[in-house]
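A.B. asks: The sequence and its predicted three-dimensional model are supplied below.
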Amino acid sequence: MSKTTKSDKARTVEAPFRASQQMADHLQQLHVDLIDLHLLGKQAHWNVVGKNFRDLHLQLDEIVDAARAFSDDVAERMRAVYITPDGRAATVAGRSSLPEYPSDEVDTAETVDLVTSALHAVAATARRIHDDVDEEDPTTADMLHAILERVEQLAWMVESENRIANRSIPRPIHE
């Protein structure tokens, strides 16, 4: 009968969690969208003009900072579950699901609408991938919750600049 020694037990290591290809594809898409949101936000920041310029200019930096931090969080989570993130410019340009942003000056009201659309696109990606990610790895899904909460909050805040009380669509829900 073989005897198990303490050193044999030390060599027995649990296999680490490794993401599936589906989870890798999902997180890569979110990573790309967040990088593009960061770049789009800077483009808007540099070229916004018009009424309420300063407040929107500063708010865009807040969006940029959140997008940059979240893209880093996603990339680091990807590495933790053995996925190699790809944040190269060509990959971002080819795979982003965000609408393209103009290269010229953009009026503040149009900037609000364009940035809101970009924020909603990122939220849509996070919502689309959530259930698959949650089924495979609830820890990563928790990160998606934090991203969704903040991105949707930022969308509400920037979108409010152009809303008309009780007349804009979508209308608020009243009890």
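C.D. replies: Okay, I see it.
A.B. asks: Please make it C-alpha for all contacts and neighbour counts, starting now.
C.D. replies: OK.
A.B. asks: quick one, what contacts the residue nearest the centre of the chain?
C.D. replies: Taking C-alpha atoms, centre = their mean, the centroid of the chain lies closest to Leu34, which sits 4.0 Å from it. Contacts for Leu34 (C-alpha atoms under 8 Å, 6 or more residues apart in numbering) come out as 67-68, 70-71, 122.
A.B. asks: could I get those as CSV with neighbour count?
C.D. replies: Formatted as CSV, the contacts of Leu34 follow (neighbours: other C-alpha atoms under 10 Å):
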residue, neighbour count
Ala67, 26
Arg68, 17
Phe70, 23
Ser71, 26
Val122, 27
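A.B. asks: any idea what Ile83 is structurally, helix, strand or coil?
C.D. replies: Secondary structure assignment for Ile83 (DSSP: H, G, I helix; E, B strand; the rest coil): coil.
A.B. asks: Quick one: the strands in this structure, in order.
C.D. replies: Taking DSSP state E as the test, the strands found in the chain are 48-49, 106-107.
A.B. asks: Okay, one more to line up with it:
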Amino acid sequence: MSTTTTTKTPFKREILEDETNQEVTSLLQHNLTDLIDLALLMKQAHWNVVGQNFRSIHLQLDEIIETVRAGSDEVAERIVTLGGPADGRSSTVVAESELEEYPGGFVKVSETIAKVADALKQMIDSLRSAIEKLGELDAISEDMLIALSGELEKHLWMLQAQEV
């Protein structure tokens, strides 16, 4: 079986100039990798959280996962819109994600909240770093990450409110 891979679509009408496009898609790909890993981390937490108030955190994690998955899909589609291939393969996520590894096994509610909040904060920091760089490169991609960061920041607030 033969597969052909390309690093650029044959679109005739490019949205951004080559160098800018390459920088934008690289920033987006970095965040796509972390978003995919974050969704997996959240699902691991969702399945294995135990303790008092289990149900509320279990359900809350699913809400966050929906936001993260929708965001990763939007980021991937933006990469492809710009003519690059989005890479969400598990091997890429393992090799390139910068998120801290989530523990295996059962994790108590308080530790789950802390670890998930830490992962969300790390993701938000990555998004904000990309937003800062995208401001001069591509306002559309910048706006997309701003919207996603705002949603994740709200989820972070709701998690942290439970730690007080």
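C.D. replies: Okay, I see it. All values reported here derive from a predicted model rather than from experimental measurement.
A.B. asks: where does the TM-score land?
C.D. replies: Once superposed, the chains reach a TM-score of 0.88 (TM-score structural alignment, normalised by the length of the second structure), with 150 aligned residues with a C-alpha RMSD of 1.2 Å.
A.B. asks: just checking, which of the strands of the first structure sits deepest inside the structure?
C.D. replies: The highest mean neighbour count among the strands of the first structure, using mean count of other C-alpha atoms under 10 Å, belongs to strand 48-49: a mean of 22.
A.B. asks: so what does that one touch, helix or strand wise?
C.D. replies: On a contact count with 3 or more C-alpha pairs under 8 Å, 6 or more residues apart in numbering; DSSP states H and E, strand 48-49 of the first structure meets strand 106-107, helix 108-136.
A.B. asks: And the last one, how far out from the chain middle?
C.D. replies: For helix 108-136 of the first structure, the separation from the chain centroid amounts to 7 Å (computed by C-alpha atoms, centre = their mean, to the nearest Å).
A.B. asks: Can you give me the buried ones in it?
C.D. replies: Neighbour counts over helix 108-136 of the first structure (16 or more other C-alpha atoms under 10 Å) mark 108-109, 111-126, 129-130, 133, 136 as buried.
A.B. asks: so how much does that helix differ from the second structure once superposed?
C.D. replies: Mean deviation of helix 108-136 of the first structure relative to the second structure after superposition (mean C-alpha distance after the TM-score superposition for the first structure): 0.7 Å.
A.B. asks: In the second structure, point out the residues matching that helix.
C.D. replies: Under TM-score structural alignment, the counterpart of helix 108-136 of the first structure in the second structure spans residues 109-137.
A.B. asks: May I see the buried residues of the longest helix seen in the second structure?
C.D. replies: In the second structure, with assignment by DSSP state H, the single longest helix is helix 18-48. Under the neighbour-count criterion of 16+ other C-alpha under 10 Å, helix 18-48 of the second structure has 21-22, 24-46, 48 buried.
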